[in-house]
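Enquirer: Below is the sequence, then the predicted model.
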Amino acid sequence: MELHDWLRPDWRASGTQAFMTTRQGGVSLNGWHSLNLGRSVGDDPAAVAENRRRVAEAIGATPVFLKQMHGTRVVRLAPSLAVPGLEPEPADASISLDPALACAVMAADCMPVLFAAPGGVGAAHAGWRGLSAGVLDNTVQALCEATGCEPAQVQAWMGPCIGPAAFEVGADVLEAFGAAAVQEDQPHFRYQANAAGQPRWRADLVGLARQRLQSLGLTDIHGGHWCTFSDPERFFSYRFEQTRHQPGGRMAAVIRLT
């Protein structure tokens, strides 16, 4: 199947297949054009079902989508979670040791992170809330425990997310990462007051995620080169679409063992 302009991790993870979708390659119309994979954004359910079918065909396995909560829960995929019509499991990350079940996380500004380890794969949805609370930590731990590997054996790939030029945040985000909300530049936070003179910072989600992954013992870290907000023709971006009062869709990062 043609993968259009979908992204492929630039790692050397043998025995895996992985990609990140973009807006292209589906059947949705209007603001959801064309490969929206989100069921809760107002799109035609039949179009979403066809789009998900195309993703399943491309990955060659059953992608198991989650009910993402901006939390830290990780689930290990099993056939019981892939039953058609089943309510998605409330979690923000999954791991799989079964080639028939693909990990899938959706995003539209938050960071999707894919993991490959000897004998297992994983995927995590890491917005600032989940990232600061430990969703990557929990995913790496679950994957290492399930496969018996060490963190240094795990490869990670960071997909498209909102970039630091566009990701304006308040003091609550700095505090969540243990940073002092002082009105000056800090590692991964650049100070810039808004038009009303209120203190704001530009957050580097990629830098924060890379720092967290390195602290966990990962050394083989890839990706993180794309800003969803600045390229709305290619990527869905929740913040971009909100500023224009437009509907928007969701992309997915998907990975499986082969």
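Expert: Thanks, I have the structure now.
Enquirer: okay, CA-based contacts and neighbour counts for the rest of this
Expert: Will do.
Enquirer: list the contacts for the residue nearest to the spatial centre of the chain?
Expert: Geometric centre of the chain, nearest residue: residue 112, 1.5 Å, by CA atoms, centre = their mean. Contact analysis of residue 112 by CA atoms under 8 Å, 6 or more residues apart in numbering lists 105, 106, 123, 124, 125, 126, 158, 159, 160, 161, 252, 253.
Enquirer: The same query, at a cut-off of 10 Å, please.
Expert: Going by CA atoms under 10 Å, 6 or more residues apart in numbering, residue 112 touches 20, 92-93, 104-106, 123-127, 157-161, 224, 251-254.
Enquirer: From residue 205, how far off is residue 247?
Expert: Separation of residue 247 from residue 205 (CA to CA, to the nearest Å): 24 Å.
Enquirer: got it, and residue 6?
Expert: 21 Å.
Enquirer: quick one, which of the two is more surrounded?
Expert: residue 205 (24 against 17; other CA atoms under 10 Å).
Enquirer: before we move on, back to that, can you tell me the element the residue nearest to the centre of the chain falls in?
Expert: Taking DSSP states H and E as the definition, one finds residue 112 inside strand 111-117.
Enquirer: Name the next helix or strand following that strand along the chain.
Expert: Following strand 111-117 in sequence order, the next helix or strand is strand 120-126 (DSSP H and E).
Enquirer: So what touches the helix or strand immediately after that next one in the chain?
Expert: Proceeding N to C from strand 120-126, the next assigned helix or strand is helix 128-133, under DSSP H and E. Helix 128-133 is contacted from outside by 69-73, 92-93, 110-111, 124-127, 135-137, 169, 173-178, 203-205, 208-209, 212, using CA under 10 Å, 6+ apart.
Enquirer: where along this protein do the helices fall?
Expert: Counting by DSSP state H, the chain has helices at residues 45-59, 128-133, 135-147, 171-176, 205-215, 238-243.
Enquirer: Use this one as the comparison:
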Amino acid sequence: MEHLIPALPTVSGQPWPGINYFCTTRQGGSSTGPWASFNLGAHAGDAADTVDNNRQRLRAILPGNPVWLKQVHGAQVFDADAVDEGGQGGGIPVADAAITLQANRVLAIMTADCLPVVLASVDGQALGVAHAGWRGLAAGVLENTLDALRSRLPGNTAWRAWIGPAISQSCFEVGADVYDAFVGADPGSAVYFIPHNTDGKWLADLPGLARHRLLKANVSTIELSDQCTFNQADMYYSYRRDAATGRMATLAWRTG
């Protein structure tokens, strides 16, 4: 579902009570070259002042400063309620997921093929976001995020998830190490891999693997964007496609 927030193209899912969330696209910013045009990644090789301009434009449509993370393809979850009202508090946390129970505390992750996943209690009281590449997904970043949310909101049994734009199975060739990381721990994951025409290679369904793990973790409602970052070069950055490229951001916050 595409939205237009003051001339800024974004992608989101079905409306959630008490939660706003969306993923930016590569459109609507001031970056040039391989980062054109709405690059939000300060680590991607783009000019720092241009990234700052893009982030300022993003900030103008948000209720607060985003809590940015230093993502390392891991499974660490940051409690964003530990930061001050100004945004980052003691610096940029090293984590690949964040949670909050506070209103207008804006969570943020960046992607360019990996999965952006938004998680929330159905009643809108608790919210989390996760960056899930195959390493983080296999390491349990989604389960860790849910565990952190459940520890902050004990007794809540109803959860929902949105899996945003990411690389699709037809474009995501992986080796036996990726296959083994999932299927070795859970044989039921094998259905999300198709043998490829190169020896020892597979096509991995990353969104499908995420949905599979979320269902096992008792998330009752899961929506997939069905948007492929690799195939839609006009809309999305893709590291697998371009290597030198920008980053989208997925933002989410509780409204009250």
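Expert: Nice, I can see it. From a predicted model like this one, the values you see are computed outputs, not experimental measurements.
Enquirer: sorry, back to before: from the contacts of helix 128-133 of the first structure, list just the buried residues.
Expert: Neighbour counting with 16 or more other CA atoms under 10 Å marks 70-73, 92-93, 110-111, 124-127, 135-137, 169, 173-174, 203-205, 208-209, 212 as buried within those.
Enquirer: Check the offset of stretch 35-49 of the first structure from the chain's centre.
Expert: In terms of CA atoms, centre = their mean, to the nearest Å, the centre of stretch 35-49 of the first structure is set 18 Å apart from its chain centre.
Enquirer: err, stretch 131-148 of the first structure, not the other one
Expert: Distance, stretch centre to chain centre, for stretch 131-148 of the first structure: 15 Å (CA atoms, centre = their mean).
Enquirer: Return the set of buried residues in that stretch.
Expert: Neighbour-count burial for stretch 131-148 of the first structure [16+ other CA under 10 Å]: 131-133, 135-144.
Enquirer: now, the most widely separated pair of the residues you listed?
Expert: 132 and 144 (20.5 Å; CA to CA).
Enquirer: Let's have the helices of the first structure in CSV, adding distance to residue 189 of the first structure.
Expert: Shown next, in CSV, are the helices of the first structure (distance: least, CA to CA, whole Å):
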stretch, distance to residue 189 of the first structure
helix 45-59, 35
helix 128-133, 12
helix 135-147, 20
helix 171-176, 8
helix 205-215, 9
helix 238-243, 19
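Enquirer: Tell me how many other residues surround the aligned residue in the second structure for residue 156 of the first structure.
Expert: Mapped onto the second structure by TM-score structural alignment, residue 156 of the first structure lines up with residue 161. For residue 161 of the second structure, the neighbour count with other CA under 10 Å is 23.
Enquirer: ok, now residue 62 of the first structure?
Expert: 21.
Enquirer: Then the one 4 residues further on?
Expert: For residue 66 of the first structure, the neighbour count with other CA under 10 Å is 21.
Enquirer: ok, now which ones touch it?
Expert: Per CA under 10 Å, 6+ apart, neighbours of residue 66 of the first structure: 75, 81, 87-94, 103-106, 125.
Enquirer: Give me the buried subset of these.
Expert: Buried, going by 16+ other CA under 10 Å: 75, 81, 89-94, 103-106, 125, out of those.
Enquirer: Between all of the residues you listed, which two are separated the most?
Expert: 81 and 125 (18.0 Å).
Enquirer: for the nearest residue to residue 156 of the second structure once chain neighbours are set aside, what are its contacts?
Expert: In this structure, residue 156 of the second structure finds its nearest non-sequential neighbour in residue 150, 6.9 Å apart by CA to CA, 6 or more residues apart in numbering. Counting by CA under 10 Å, 6+ apart, residue 150 of the second structure touches 121, 126, 144, 156, 157, 159.
Enquirer: right, and out of the buried ones among the contacts of residue 66 of the first structure, which lies closest to residue 34 of the first structure?
Expert: For these, the nearest to residue 34 of the first structure is residue 106 (15.1 Å; CA to CA).
Enquirer: list the contacts for the aligned residue in the second structure for that closest one?
Expert: With TM-score structural alignment as the criterion, residue 106 of the first structure lines up with residue 110 in the second structure. Taking CA under 10 Å, 6+ apart as the criterion, residue 110 of the second structure is in contact with 23-24, 39-41, 68-71, 96, 116, 130-131, 246-251.
Enquirer: In strands only, show me those residues.
Expert: 23, 24, 116, 130, 131, 248, 249, 250, 251 (DSSP state E).
Enquirer: any chance of these in CSV, with distance to residue 219 of the second structure too?
Expert: Output for those, formatted as CSV (distance: CA to CA, whole Å):
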residue, distance to residue 219 of the second structure
23, 21
24, 25
116, 16
130, 15
131, 17
248, 25
249, 23
250, 20
251, 20
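Enquirer: farthest pair in those?
Expert: Maximum pairwise distance in these, criterion CA to CA, is 15.3 Å, between 24 and 130.
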